[in-house]
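> what follows is a predicted protein model with its sequence.
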Amino acid sequence: MVTHTQSARAGQQERDGESSGIAERSRPGTLQRLGGFLERSWRPFALLAALFVAWWAVTAAELVEPYLVPSPADTFDAIAQRPEYFWEHTWTTSYETLLGFAIAIAIGVISAVLMVQSSTLEKTLYPLLLFAQVIPKIAIAPLFVVWLGFGLGPKILVAVLMAFFPVVISMVTGLKSVDPEMLQLSSTMGAKPGQTFWKIRFPASLPHLFSGLKVAATMAVTGAVVGEFVGADAGLGFVILQANGNLDTPVLFAGLLIMSLLGVLLFVLVEWLEQLLLPWHASRRDEGATTTM
């Protein structure tokens, strides 16, 4: 009798789902996720391949002088001839970028939490943050060299300043985007402020935070290289400046390509962490319920 009742309820729920036009989908497996990734990624890869072919065609037809735009073969040959040189400078920039990115995350998240908790603090700090963001970092980077010397400090500081603003703004937006009814419900049920923050506010802010982290990741790479432009004896910024002074465009293009690849890898890492830590958000965005017609 119990089995018959459960079967009837299951059939009724299935009929209700069909009548509403919503079909629930099970969580995709590894192969399905890989297929989805390839489906989303083939277009940008195809565009990059087309740009590479166009680059090769322009240089092969000698439409521009080689000292202005080197061929892809010359660019990759420059890397192949000096792999240790490029690896050493890439590691320096990567270290500066990751450390600056981590510091920006810590300071940005803490600042956002404090501003959300105190409207007075938000009204005080927000205009200053906006003012600091508008100032070109390349203009104040020489001051950091004067204050901190020619070590890693100025480069890391510029990376922090470049990545800090997207983190704090996205975190503030996420903390403020919580459904007020959820906050009222938690208050009615006797939840303490700390419990409300960790159980409701903070999880709800994570999708916004990761959106800001993706922007901040690329900005951190730019900040580290900008810091190296001012005064450095190592790093991709140093490689680009040295190649520019020597009119060595293959090395210059190689440095730019490696710098771009570094930013893309850091972006992909943040996106992977988002899918790992927020599977509920990724599934709702990519594999949500579908409407049957």
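Structure's in. What do you need? Residues are numbered from 1 along each chain as shown.
> please count neighbours and contacts with C-alpha atoms only from this point.
Noted.
> look up how far residue 116 lies from residue 88.
As defined by CA to CA, to the nearest Å, residue 88 lies at a distance of 42 Å from residue 116.
> with residue 156 instead?
On the measure of CA to CA, residue 156 and residue 116 end up 27 Å apart.
> and these two? Which one has more around it.
Counted by other CA atoms under 10 Å, residue 156 and residue 116 do not tie: residue 156 has more neighbours, with 28 against 16.
> what's near enough to touch that one?
For residue 156, the contacting residues are 96-97, 99-100, 223-224, 227, by CA atoms under 8 Å, 6 or more residues apart in numbering.
> likewise for residue 79?
Applying CA under 8 Å, 6+ apart, we find residue 79 in contact with 86, 251, 254.
> equivalent analysis for residue 228, please.
Residue 228 is in contact with 155, 234-238, counting by CA under 8 Å, 6+ apart.
> 10 Å instead?
With CA atoms under 10 Å, 6 or more residues apart in numbering as the criterion, the residues that contact residue 228 are 93, 96, 141, 150-152, 154-156, 158, 222, 234-241.
> what secondary structure does the residue positioned nearest the centre of the chain sit in?
With distances taken as CA atoms, centre = their mean, the chain has residue 214 as the residue nearest its mean C-alpha position (1.6 Å). Here residue 214 is recorded as helix under DSSP: H, G, I helix; E, B strand; the rest coil.
> do I have it right that it meets residue 105?
No. Under the criterion of CA atoms under 10 Å, residue 214 is not in contact with residue 105, lying 11.4 Å apart.
> putting a second one here so we can go through both:
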Amino acid sequence: MTTLQDVATSTAGGAAGARRGRLGGAPPWLGGLVGTVAVIALWWILALTWLRDGGAVPTPDDVLVKLVTDFDRYIPSIKSTLWIAIKGFLIGNGLAIGLAILTFGIPVVDRIVLQIGVASYCLPIIAIGPILTTVFDGSTPQVALAGISVFFTTLIGTLVGLRGADQAALDVIRASGGGRIRQLRYVRLRAALPSTFAALQIAAPAAVLGAIIGEYLGADRGLGVAMVAAQQNLNVAGTWALAFISSAAAGIGYGLIALIGRLLTPWAPRTNVGGGS
């Protein structure tokens, strides 16, 4: 009969094997570094050759100069977008995780919640953005779009984690007289943490994107508004600098959630999104 000790030993062995595999090869960050350098080199070559006449693609050094000289002017826009993205991230993910936990194990309600999640994923943000802007005032439309952008991913990640709990541990709880609540509290919630954090990693850049799209569709400040203004003024380097800031914000959010997940789930095996373990 499988015991919790056997399960723990098997899990520890698998994690140790994964660590040995990583140590035996190249560092996990090397691929990302090489890819980044290659993209910048290709960008530089294209900007100086084939795309030079159009003027739509500045060189990386032009973007860097613009970023440094105008960064103080971008700070209010950065703060506005980040605040909207954070609020949408917290609200959307809070609803997703809460609904997943509350409805798990209730088949009828579980299916309804899943259908709501699919509907939110299929909603065309470009289409509903103007409607939200017409109905609501202030930053509510942008926060709503950021929340919608993250809801489905986190809902699915949490449900997958809850359903993937170790059966042996569930049997132990059941044999000791525990019901669904105790299984959820002592086994399923812990089992759901790795996949939930994986979903939150994806949700962080999605929240930034949703906030910026909302600003594009109607706002008085933010990175989206600043990019529209730069485009209208034919400020090519400024547009690219703002795009770089937006990408950096999304990447920092992704990395921050990954770090928090690593600290809170040290037992979970690590899998790179772009490749192997």
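Structure's in. What do you need? Small disclaimer: the values here were computed from a predicted structure and weren't measured.
> what helix or strand is the counterpart of residue 127 of the second structure in the first structure located in?
The equivalent of residue 127 of the second structure in the first structure is residue 139 (alignment by TM-score structural alignment). If you go by DSSP states H and E, residue 139 of the first structure is part of helix 137-148.
> and that helix, what does it pack against?
helix 152-176, helix 202-230 (3 or more CA pairs under 10 Å, 6 or more residues apart in numbering; DSSP states H and E).
> pull out the buried residues from the longest helix that the second structure contains.
When the second structure is parsed with DSSP state H, its longest helix is helix 71-103. Going by neighbour count (16 or more other CA atoms under 10 Å), the buried part of helix 71-103 of the second structure is 74, 77-78, 80-97, 99-101, 103.
> equivalent analysis for stretch 255-270 of the second structure, please.
Applying a neighbour-count criterion of 16+ other CA under 10 Å, one finds 257-258, 261-262, 265, 268-269 buried in stretch 255-270 of the second structure.
> returning to that earlier point: quick one: the longest helix of the second structure to the first structure mean distance?
Its match in the first structure and helix 71-103 of the second structure itself, once the structures are fitted together, sit a mean 1.2 Å apart by mean CA distance after the TM-score superposition for the first structure.
> superposed on the first structure, where does the next helix or strand after that helix end up, distance-wise?
Scanning forward in sequence from helix 71-103 of the second structure by DSSP H and E, the next helix or strand is helix 107-122. With the two structures superposed, helix 107-122 of the second structure lies on average 1.8 Å from its match in the first structure, counting by mean CA distance after the TM-score superposition for the first structure.
> on contacts alone, who are the packing partners of helix 107-122 of the second structure?
Applying 3+ CA pairs under 10 Å, 6+ apart, one finds that helix 107-122 of the second structure makes contact with helix 71-103, helix 140-163.
> same list (the ones you listed) but as JSON lines, adding distance to residue 42 of the second structure.
What follows is these, written out as JSON lines (distance: least, CA to CA, whole Å):
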{"stretch": "helix 71-103", "distance to residue 42 of the second structure": "25"}
{"stretch": "helix 140-163", "distance to residue 42 of the second structure": "31"}
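> related to what we said a few turns ago, max pairwise distance over the contacts of residue 156 of the first structure: which two?
99 and 227 (13.6 Å; CA to CA).
> what do these two both touch?
Counting by CA under 10 Å, 6+ apart, the common neighbours of residue 99 of the first structure and residue 227 are 93, 156-157, 159.
> tell me the one of the residues you listed nearest residue 182 of the first structure?
residue 159 (36.8 Å).
> quick one: what's aligned to the closest one in the second structure?
By TM-score structural alignment, residue 159 of the first structure lines up with residue 146.
> so stretch 245-257 of the second structure corresponds to what in the first structure?
Stretch 245-257 of the second structure corresponds to residues 258-270 of the first structure when matched by TM-score structural alignment.
> what about the matching stretch, distance to the chain center?
The gap between the average C-alpha position of stretch 258-270 of the first structure and the chain average comes to 9 Å, counting by CA atoms, centre = their mean, to the nearest Å.
> same thing with stretch 226-245 of the second structure?
If you compare the mean C-alpha spot of stretch 226-245 of the second structure with that of the full chain, they lie 24 Å apart, counting by CA atoms, centre = their mean.
> same thing with stretch 26-35 of the second structure?
21 Å.
> enumerate the positions of that stretch that are buried.
For stretch 26-35 of the second structure, the buried set under the neighbour-count rule, 16+ other CA under 10 Å, is empty.
> over to stretch 111-130 of the second structure?
Across stretch 111-130 of the second structure, burial judged by 16+ other CA under 10 Å covers 113-114, 117-118, 120-121, 125, 129.
> any idea which element residue 271 of the second structure lies in?
Judged by DSSP H and E, residue 271 of the second structure forms part of no helix or strand.
> in this structure it contacts residue 21, no?
No. Using CA under 10 Å, residue 271 of the second structure and residue 21 do not qualify as a contacting pair, with a distance of 11.9 Å.
> what's the mean gap between the helix holding residue 139 of the first structure and the aligned bit of the second structure?
Mean for helix 137-148 of the first structure is 1.0 Å (mean CA distance after the TM-score superposition for the first structure).
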